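Q: Sequence first, predicted model second:
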Amino acid sequence: MTPVPTAPLVRWYRTSLAGHPDGLNFRRLWVGDTFSQFGTQVGLIVLPLLAVSVLGADEFEMGLLATFETLAFLVIGLPAGAWVDRMRKREVLVVADLVRGLALLTLPAAWLLETLTFPLVLVVAAVVGVATVFFDVAYQSYLPSLVPSERISEGNAKLQVSQSVAQIAGPGLGGVLVRALGAPLVVLLDALSYFASVLFLLRIRHREGPIRRSGRRLHSEIGEGLAFVFREPLLRRIVATTALGNLAGSVTNSMLVLYAIRDLGIGETGLGLALSVGAVGGLAGALLAEPLLKRVGEGRTIALALLPALPMYVLVPLAEGHPGQAAVTMIATSMAITGVGVVVYNVAQVSFRQRLCPRPLLGRMNASVRFVVWGTMPVGAFLGGVIGSRFGVLTALWVGVAGQALAVLPVLLSPLVRMRDLPRGLDQHA
């Protein structure tokens, strides 16, 4: 029997962040984030399913739920960055996961007490959204202090692998569990995943430097983050594309669960299967990101990564009228192919802005970007609910498709198309 050649795998493991001795703290962040990502991905399907199957939510209510899930990025996205820059990042991550877990626990408790209402679901969604704002800003600001500058792309790619695996397993598992246990009990499991994340985050031994104390007013510090984002021409283009893409995607996503369960009739298991199979594309994108960046170049990757996805968006509204299995296949195919491009694009653009930005400004820069690109999501979700309730779910889905086509223009019609390497910040040698 021919032995399996393990030496190359061992060398890869030892030289990568996964196995390098200096990567211990990163690995703990990675494992903690993986639990958190699983909780997030299960939550993305279970809260809408709870609203539809237990509370009978309609089009407008589904749009309202999606709005509340992301409203925090619009309301507190900017000050969160300045606050995070004044805090220890690991503590922010731990508290954010604790808040998410405790908030979600109220839903199965209310269900057991027969006091579960749609307004309570909205409140929990909003609280989880606030904690997510702080978690996302903090972890993107924390990563550059855990890994060398030249390995930031590798770190982001590995974190993206976890997110993609969670996207593959989470929705399918969530759909099956909702069918077997009911949505309220699956929310309980979702809460427990955040507590598991806390256990690993607490084991990170990296000690951050002195907390920056500033006598300046909060609005001045917020202005610095916004000014950095909008005075960088390439960053402006990237932010515009991401914001428009999220706006259009939120129009679609706000209607997707209702469309799949009520109009297509594919059930919780079918929807979970479609989302899980579709998320394979995200995993492929995470694995392809680093090789593509090396071969194609960072600038050209950002400019072109989203193009192959454009024809695939139409498969979701075109699934109307097809038999259950065909509809599942069409949604899964659309999400798989679009997932490749979106993940490659995100790895490239997040790594670029992390290297470009001075480290004392990272929290405010990340929060400013999130404010703009995630702030469009509650707007898109609300529009989806309004369009769906007045003109029908299918019309809302086609509006989302048109928005995705427009979203690629800022980066496609930019100098990024001709650029292989992108500029770095002046203090990123440390």
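A: Looks like it arrived, so ask away.
Q: alpha carbons only for contacts and neighbour counts from here, please
A: OK.
Q: Please point out which parts of whichever helix in the chain runs longest sit buried.
A: Longest helix in the chain, counting residues (DSSP state H): helix 324-356. Going by neighbour count (16 or more other CA atoms under 10 Å), the buried part of helix 324-356 is 324, 327-356.
Q: Check stretch 297-316 too.
A: 297-307, 309-310, 312-316.
Q: Stretch 103-122 now?
A: Buried residues in stretch 103-122, defined by neighbour count with 16+ other CA under 10 Å: 103-108, 116, 118, 121-122.
Q: Report the buried residues of stretch 360-374.
A: For stretch 360-374, a neighbour-count test (16+ other CA under 10 Å) marks 361-374 as buried.
Q: Over to His429. Which of the three states is it?
A: Assigned state for His429: coil (three-state reduction, DSSP: H, G, I helix; E, B strand; the rest coil).
Q: Now do the closest residue in space to it that isn't next to it in sequence: how many residues are near it, please.
A: Sequence neighbours aside, Ser149 is the residue nearest to His429 in space, at 6.9 Å (criterion: CA to CA, 6 or more residues apart in numbering). Ser149 has 18 neighbours, counted by other CA atoms under 10 Å.
Q: Next one: Ser149 from Gln354, what distance?
A: 9 Å (CA to CA, to the nearest Å).
Q: try this one side by side with the last:
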Amino acid sequence: MSKASRLGLLRDPDFGRLFAATALGQLGDRIVFLALPLAALEATHADEFRLGLLAAATTAGSLLVGLPAGAWVDRTRKRPVLAGADLLRALVLSTVPVAWWAGTLTIGWLYAVALVHGVLTVFFDVAYAGFLPHVVGRGRLLEGNAKLSAVRSVTSIGGPTVAGPLAGLAGAPAALWASAAGMAVSGLLALTVRTREPRPEPGPAPRLGREIGEGVRFVFGHPVLRAVVLGDAVFNLFLVLYQSMLLVFLTREAGLTPSGIGLVLSGMGCGALLGALLAARISARVGQGRVIWLASLATCPLTALMPVARPGWSLYAAAAGLAALSLGGVVRVVAQSSLQQALTPDRLLGRTSATARFVSWAGIPLGGVLGGVSGAVFGATATLWTGAVGMTLSALPNLLSPLRGPGAGAVPVPRTPA
């Protein structure tokens, strides 16, 4: 294979800039994933319930602005939204180390930062999903999503590897400086992308309710998209429930230090990277539709290895199970993201992405709260068992949809966007 073939879309300057911005932004986001709950443990001595509430606050933005964000983003060009959201996220995160050094950091402050960061992330993600088809073209969406997933996976490895030792040396709140810096540079890079999608054509007087309803009807009126978002909703609820007690289990039951936890999470990043590298090949062999439910069935049950793990070989096996979960998750997400973008007309890209995200993420705050309550009442181990079973059952909506039928191998792509 020639070098040009291997690089593919990376030879395109605009995709290269978007790729670099994604790398830095995702590195910052992965540091947040580890450093924010560690900051709550270290600086405020938060218990299991408060950690669950923090996880809920991180994702509550999807419920607060998830549907309106799609309508608002569809009214404008996407690139300025990407850059603005990244720069504002950097500013918000930088307040945590400042408050810590000033001696004023509280769990309430962390809740507020998590909530605002989550709202900005909604706008970023909705605009990102709508901007990518304009940068790469609809015919190369699978390649584009796979390459971007690969760089996200690399940062999943590097983020915890950086955040763990940094939190150990300088304190978890200080580690968020690195996160803020990555997002700030990501926002500046997004401004250098030269692709300009057409300005949305003016239609009737904007009516938020009507615009939101159009996106919701499109998603739920399509049997494939409906199954995908419902399966994601179940998976995400139980994933967050699982994750809300994972750090507690690794710290208190497995006896790991922040550096050790970083290595476990980096292993998940390795699985995600392998999944991104194999996603296009697996989708071509198995079928872009069929791989969505097969990936879940093959990897979610392995998360049950963690609640039975103890220091030693069983912990290594459990970490490998989490890596497999990440591998399957990336393969599934690349396939279904490309499918969603390919099936959606240009004028509905933002609203379809927002609707899918709203439904898929609707259970995430609930998962965080339930995880905290379950951890406080039943303990971290029982909560991990519940999460493992729930994630496995998330394949059911897709198994009961056209994705399981004889036509699931390939999904037709409209030649001309509506």
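A: On my side now, so go ahead. As the structure is a prediction and not an experimental result, all values here were calculated from the model.
Q: ok, back up a step: and the longest helix of the first structure, how far from the chain's centre?
A: Here the centre of helix 324-356 of the first structure is set off from its chain's centre by 11 Å, with CA atoms, centre = their mean, to the nearest Å.
Q: cool, and stretch 65-76 of the first structure?
A: 14 Å.
Q: could you give me the residues in the second structure that that stretch aligns onto?
A: On the second structure, the counterpart of stretch 65-76 of the first structure by TM-score structural alignment is residues 54-65.
Q: what's the answer for stretch 284-302 of the first structure, then?
A: Going by TM-score structural alignment: stretch 284-302 of the first structure matches residues 274-292.
Q: Once you drop chain neighbours, what's closest to the residue positioned nearest the centre of the first structure?
A: By CA atoms, centre = their mean, the first structure has its centre lying nearest to Gln163, at 7.9 Å. Spatial nearest neighbour of Gln163 of the first structure, excluding adjacent residues (CA to CA, 6+ apart): Gln37 at 5.7 Å.
Q: Look up which helix or strand the alignment partner in the second structure of the one you found falls in, please.
A: Matched to the second structure by TM-score structural alignment, Gln37 of the first structure sits across from Gln26. Using DSSP states H and E, the element containing Gln26 of the second structure is helix 13-44.
Q: Ser197 of the first structure maps to what in the second structure?
A: Aligned partner of Ser197 of the first structure by TM-score structural alignment: Ser186.
Q: quick one on the thing from earlier: let's see which of the buried residues of stretch 297-316 of the first structure end up in helices.
A: Per DSSP H, these map to helices at 298-304, 315-316.
Q: residues near Leu256 of the first structure, how many?
A: 24.
Q: you'd agree Leu394 of the first structure is up against Gly385?
A: No: between Leu394 of the first structure and Gly385 there is no contact under CA atoms under 8 Å: 11.6 Å.
Q: more crowded one of the two?
A: Gly385 (29 against 20).
Q: Quick check: the aligned residue for that one in the second structure?
A: Gly385 of the first structure maps onto Gly372 in the second structure, by TM-score structural alignment.
Q: how about that match, secondary structure?
A: Here Gly372 of the second structure is recorded as helix under three-state DSSP.
Q: which stretches of the stretch 101-250 of the first structure form helices?
A: Using DSSP state H, counting those that start in this stretch, the helices found in the stretch 101-250 of the first structure span residues 118-146, 152-181, 183-201, 218-231, 233-258.
Q: what stretch of the second structure does the last one fall on?
A: In this case it means helix 233-258 of the first structure. With TM-score structural alignment as the criterion, helix 233-258 of the first structure aligns to 223-248.
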